[in-house]
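> Got a predicted structure here, sequence first:
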Amino acid sequence: MPPRFAAPDAPSLPLHVVEEEAFADWRATRPAAEAAWLTATGFAAGLGEVALLPGTDGALAGAAAGLGNAARRARGRFHLAGAAARLPEGVFHMETDLAGAALEAEALGLLLASYRFDRYRAQTPPKAGFKAPAGVDAARVEALAAAEWLTRDLINTPASDMGPEALEDALFALAARHGATASAVRGEDLIARNFPLIHAVGRAGPQAPRLLEMRWGEAGPRLTLVGKGVCFDTGGLNLKPGESMGLMKKDMGGAASVMGLAQAIMALGLPLRLRVLIPAVENSVSSASFRPQDILRARNGLSVEVNNTDAEGRLVLADALALACEEETDLLISMATLTGAARVAVGPDIAPFYTDDDGLAAALTSAATDAADPVWRMPFHAPYETMIEPGIADLDNAPRGGFAGSITAALFLRRFVAQARYAHFDIYGWQPADAPARPKGGVGQGARAILGALPGALGL
């Protein structure tokens, strides 16, 4: 269960949030005994420092948490989250000069710091709880935390318990919680309903491939989210080496991210009409596997030569994007753990995105800063279009040469989009090492930036 802020009337102790630059002035305002204690313990408000403050009766009177200096703060995010693990049991309220987006981000970090993936092993959460800071919309921050919880849980669950069937169950459960409707096209019905690429990629898996759909909202602008739901990716007949296959339970990170984003949208009651599409498959090896040099016909009629069965994510997304564009939508967004090339370009911490809409790009970039959810715009570079045209078919799913792999994948997806307002996110979905509010494991990327951009992008 995602954490919530303590009740506003709950007894609490102060957590003084102090910047290094302001420490001397702040210490001068404290009682003499407390100032002496801070000096004796060596607290100087460095980033991540915590000092417990004793009362005159020997009981805990509060705590101080350091924010360090501006240069150190610029090198990270969720700075107070590290303090949460070092505080004793009790409820704390922040006393700080932070305001606006910076304060909301720190409040969110305090909730995210309590995340533990405990499905298979008991985990010990932090002891301290927190009140929502004055000026922060507690319901909104709690909704963001719950959305991130859902995304992390889905990614962290291994394919033995998160195959296409379980992903379908998770989407249906999400729909039920928020009064949405959900449906699925499964197995051979994919052929009858004209989803040939989803069927081809998933037909070798132990569970039938499927196209999942959820709808919510009766009025307002239309938003369509498409998430890659490859529940495990062996690489198919172009089998991945072992070290590359080790994290492939996270190859449904796009689906997990759009489901978390959808949960936040519904929990916050945004005035829009939401549609979520998830092609859910396993890319497995069997006698039914699709093969290199197969030529497949997509839902929109384009032919695709398969030059690497490990470039399967763009295939299943292609059918889903084509379906998305068969009805009017005001904004279409796809999210996928699509290419290693994106990680080479920007590393694991940044979510690169592609769009031809300059206004949408600006809104996403601005919202990402406020939401502590870093993104970076990449180009739909038209001169590279020839790289995805093999000659024997309309498209090549895996151009040779190794150059611009994330860009060519994005260009491939754009061929299946029949409307102008589109953005594609090529996310990693994984935190490779523990960081404040982000333990090693599955992580959401880009969803908060998208959520923050929606009011401007859709005129909400």
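Arrived safely.
> okay, CA-based contacts and neighbour counts for the rest of this
Noted.
> who's in contact with stretch 157-171?
By C-alpha atoms under 8 Å, 6 or more residues apart in numbering, the residues outside stretch 157-171 that reach it are 154, 182, 184, 207-210, 212, 214, 229, 231-232, 249, 259, 280-282.
> end to end, how far does that stretch reach?
End-to-end distance of stretch 157-171 (C-alpha to C-alpha, to the nearest Å): 15 Å.
> how far does that stretch sit from the chain's center?
Distance, stretch centre to chain centre, for stretch 157-171: 17 Å (C-alpha atoms, centre = their mean, to the nearest Å).
> Could you do stretch 139-146 as well?
Averaging C-alpha positions (C-alpha atoms, centre = their mean) puts stretch 139-146 14 Å from its chain's average.
> What residues sit buried inside that stretch?
Buried residues in stretch 139-146, counted by 16 or more other C-alpha atoms under 10 Å: 141-146.
> Next step: those restricted to strands.
Among those, the subset assigned to strands under DSSP state E is empty.
> would CSV of these with distance to A113 be doable?
As requested, the buried residues of stretch 139-146 are arranged in CSV below (distance: C-alpha to C-alpha, whole Å):
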residue, distance to A113
V141, 13
E142, 13
A143, 15
L144, 13
A145, 10
A146, 12
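> Please flag which of the residues you listed sit within helices.
Among these, the members falling in helices (DSSP state H) are 141-146.
> so which of these comes closest to R415?
Proximity of those to R415 (C-alpha to C-alpha) peaks at L144, which lies at 32.7 Å.
> Please name the nearest non-neighbouring residue to the closest one.
In space, and not counting its chain neighbours, L144 is closest to A264: 6.1 Å by C-alpha to C-alpha, 6 or more residues apart in numbering.
> List the buried residues in whichever helix or strand that neighbour is part of.
A264 belongs to helix 253-268 when assigned by DSSP states H and E. By neighbour count on 16+ other C-alpha under 10 Å, the buried set for helix 253-268 is 253-267.
> Which of the contacts of stretch 157-171 fall within strands?
Counting by DSSP E, the contacts of stretch 157-171 place 182, 184, 210, 212, 214, 229, 231-232, 280-282 in strands.
> Take this one as well and set it beside the first:
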Amino acid sequence: MAPYQYIERPTPFTTKGGKTLPIFAVTPAHIETGTIDPIALDWARKAGYRAETGSVLPIPSADGHLGGALFGLGKNPSDAPFLTGKLARALPAGEWHVETAPLTANRLALGFGLGSYRFEKYRTEAEPGPKLLIPQDADATDIKRQLAGVFLARDLINTPTNDMGPVQLEAAFRQLAAHYKAEVNVISGEALLQSNFPLIHTVGRASADAPRLLEMRWGKKGHRKVTLVGKGVCFDTGGLDIKPSSSMLLMKKDMGGAANVLGLALMIMDAKLKVDLRVLVPAVENSISANAFRPGDIYRSRKGLTVQIDNTDAEGRLILADTLAYADEDEPDLLIDMATLTGAARVALGPDLPPFFTDSRDLAEAIEESSLEMDDPLWRLPLYRGYEKDINARIADLTNAPSGGMAGAITAALFLKRFVTRTRNWAHFDIYAWTPSERPHSPVGGEAQAIRALYHCIRNHG
């Protein structure tokens, strides 16, 4: 079964072999010492080519046609493991193979594949891109699996909310489940109150699209229980504590946690990992209308804890609270939640380095090892108990928005931890889910963060 794709797109790879054009990946030393193809070397020296990082120089054949290309790796190729993503945007359309490259086959092909991503659903004409022959010693099946997961996350995030509200997110959720023959259950609208999910209902009740909890189950009972929870705020106005217009521009990405756990679930199911998988996504739109929840309101959560609403723009932790409490009741062996939760995480670590939080040293070490192995950057931040007092409210058990503005990513994680009391191995990921400036392996737009590392961790660490 081919990996599921939310938006069908041409494959970035070819299988034609000998009919492809060569790419010579070179460092400045290769040019200086002359240790590359003689025709390519002569052309490079005449053109003053210095093999700077990411530079591409087309080279002619003996008869004057396009004969190949030089690709600059710079002086330290290991500094950019997915640099070959630039080739996917810089080479002319055609079919190519890498003739020489001091890179691992998997990194080379995965980098090209990641860089080939284009979101062209709303363009009237799509530009054809180059295709690469996957090296024989690369794991082509796993590379395509990872690309499918990453592209699914990117596609869902990039789709504007008029086409990706709670209704459409549920449809994408069901499509993924159907592809891998997973079971789906959905609790929607007033049924959320009847099923004791009051906070999910509270946040989403003002929207024209009813709030809902999406649940997917796949795998075999008796295998290791792995539960993934993703924040699915399809658009966040901020509620009655309304955001300024500039802050709303990217709020279609506030369901980035949901998009990422779906991408991770795709990888797990496609690889047929021996796990009992459960995926939970609270899907809502934080809108404004006469029945919107208000600052100062107090609501009882599924866990029984009461929460005082001190800011309606801190809604993500509310829907996660009910969902994590539900997940925790099953006592999974591993519980992962992912959310575009706090601006404080971006202030601390920037857009490219997502923080994660866990009390389990063994789990933290496994995640960190996988992060390095997969070149999928992460950084652990502490669940510092000294800040527990900050999430206490005066007339309720908890506040959803501590005053003072300090350590916001940590206090948000501590808030979530109050709803996970049975599960030993829980980790919370506060992701940005967006690339604000182009990188070799990712254009500006929605981004998959941490899911390749988590896929590796779940696959290789029991």
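Sure, I can see it. All of these numbers come straight from a predicted model, not from anything done at the bench.
> Got a TM-score for the two of them?
Put the two chains on top of each other and the TM-score (TM-score structural alignment, normalised by the length of the first structure) is 0.94; 452 aligned residues with a C-alpha RMSD of 1.7 Å.
> for the ones in helices among the buried residues of stretch 139-146 of the first structure, which one is nearest P2 of the first structure?
Nearest to P2 of the first structure out of these is A146 (C-alpha to C-alpha; 5.3 Å).
> And the closest one? What does it align with in the second structure?
Superposed on the second structure with TM-score structural alignment, A146 of the first structure falls opposite A148.
> residue ranges of the helices in the stretch 151-300 of the first structure, please?
Assigned by DSSP state H, counting those that start in this stretch, the stretch 151-300 of the first structure shows helices spanning 164-178, 189-192, 196-202, 242-245, 253-268.
> For these, give me TSV that also has distance to Q293 of the first structure.
Below are the helices of the stretch 151-300 of the first structure laid out as TSV (distance: least, C-alpha to C-alpha, whole Å):
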stretch	distance to Q293 of the first structure
helix 164-178	26
helix 189-192	20
helix 196-202	13
helix 242-245	23
helix 253-268	27
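> what's the closest of these to L111 of the first structure?
Checking those against L111 of the first structure by C-alpha to C-alpha gives helix 253-268 as the closest, at 15.2 Å.
> in the second structure, what residues pair with the closest one?
So helix 253-268 of the first structure sits over residues 256-271 in the second structure, by TM-score structural alignment.
> Stretch 169-183 of the first structure now?
Stretch 169-183 of the first structure corresponds to residues 171-185 in the second structure, going by TM-score structural alignment.
> do stretch 321-332 of the first structure as well
Against the second structure, stretch 321-332 of the first structure falls on residues 324-335 (TM-score structural alignment).
> where along the stretch 351-460 of the first structure do the strands fall?
Remark: strands assigned in the stretch 351-460 of the first structure by DSSP state E, counting those that start in this stretch are 351-355, 375-378, 395-396, 422-426, 430-431, 441-442.
> okay, those in CSV with distance to T124 of the first structure and mean neighbour count next?
What follows is the strands of the stretch 351-460 of the first structure, written out as CSV (distance: least, C-alpha to C-alpha, whole Å; neighbours: other C-alpha atoms under 10 Å):
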stretch, distance to T124 of the first structure, mean neighbour count
strand 351-355, 30, 25
strand 375-378, 32, 20
strand 395-396, 49, 24
strand 422-426, 33, 24
strand 430-431, 20, 20
strand 441-442, 16, 22
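> At the geometric centre of the second structure, which residue do we find?
The C-alpha lying nearest the average C-alpha coordinate of the second structure belongs to A448 (C-alpha atoms, centre = their mean; 2.2 Å).
> What does it correspond to in the first structure?
Aligned by TM-score structural alignment, A448 of the second structure pairs with G444 of the first structure.
> can you tell me the helix or strand for A93 of the second structure?
Remark: A93 of the second structure resides in no helix or strand, with elements defined by DSSP H and E.
> And for the one 5 residues further on?
Assigned by DSSP H and E, V98 of the second structure falls within strand 95-100.
> Report the mean deviation for that strand after fitting onto the first structure.
After superposition onto the first structure, strand 95-100 of the second structure lies on average 2.1 Å away from the residues it aligns with, using mean C-alpha distance after the TM-score superposition for the first structure.
> Could you list every helix and strand in contact with that strand?
Where contact means 3 or more C-alpha pairs under 8 Å, 6 or more residues apart in numbering; DSSP states H and E, strand 95-100 of the second structure is packed against strand 21-26, strand 131-133.
> hang on, the earlier thing: contacts for the match of stretch 321-332 of the first structure, please.
With contact meaning C-alpha under 8 Å, 6+ apart, stretch 324-335 of the second structure is reached by 224-229, 280, 302-303, 416, 419-427.
> Buried subset of these, written for ChimeraX?
In ChimeraX, a selection of the buried entries from those looks like this (16+ other C-alpha under 10 Å):
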select :224,225,226,227,228,229,280,302,303,416,419,420,424,425,426,427
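> Now do the contacts for the aligned partner of V306 of the first structure in the second structure.
The alignment partner of V306 of the first structure in the second structure, by TM-score structural alignment, is I309. The neighbours of I309 of the second structure, taking C-alpha under 8 Å, 6+ apart as the test, are 294-298, 399-401.
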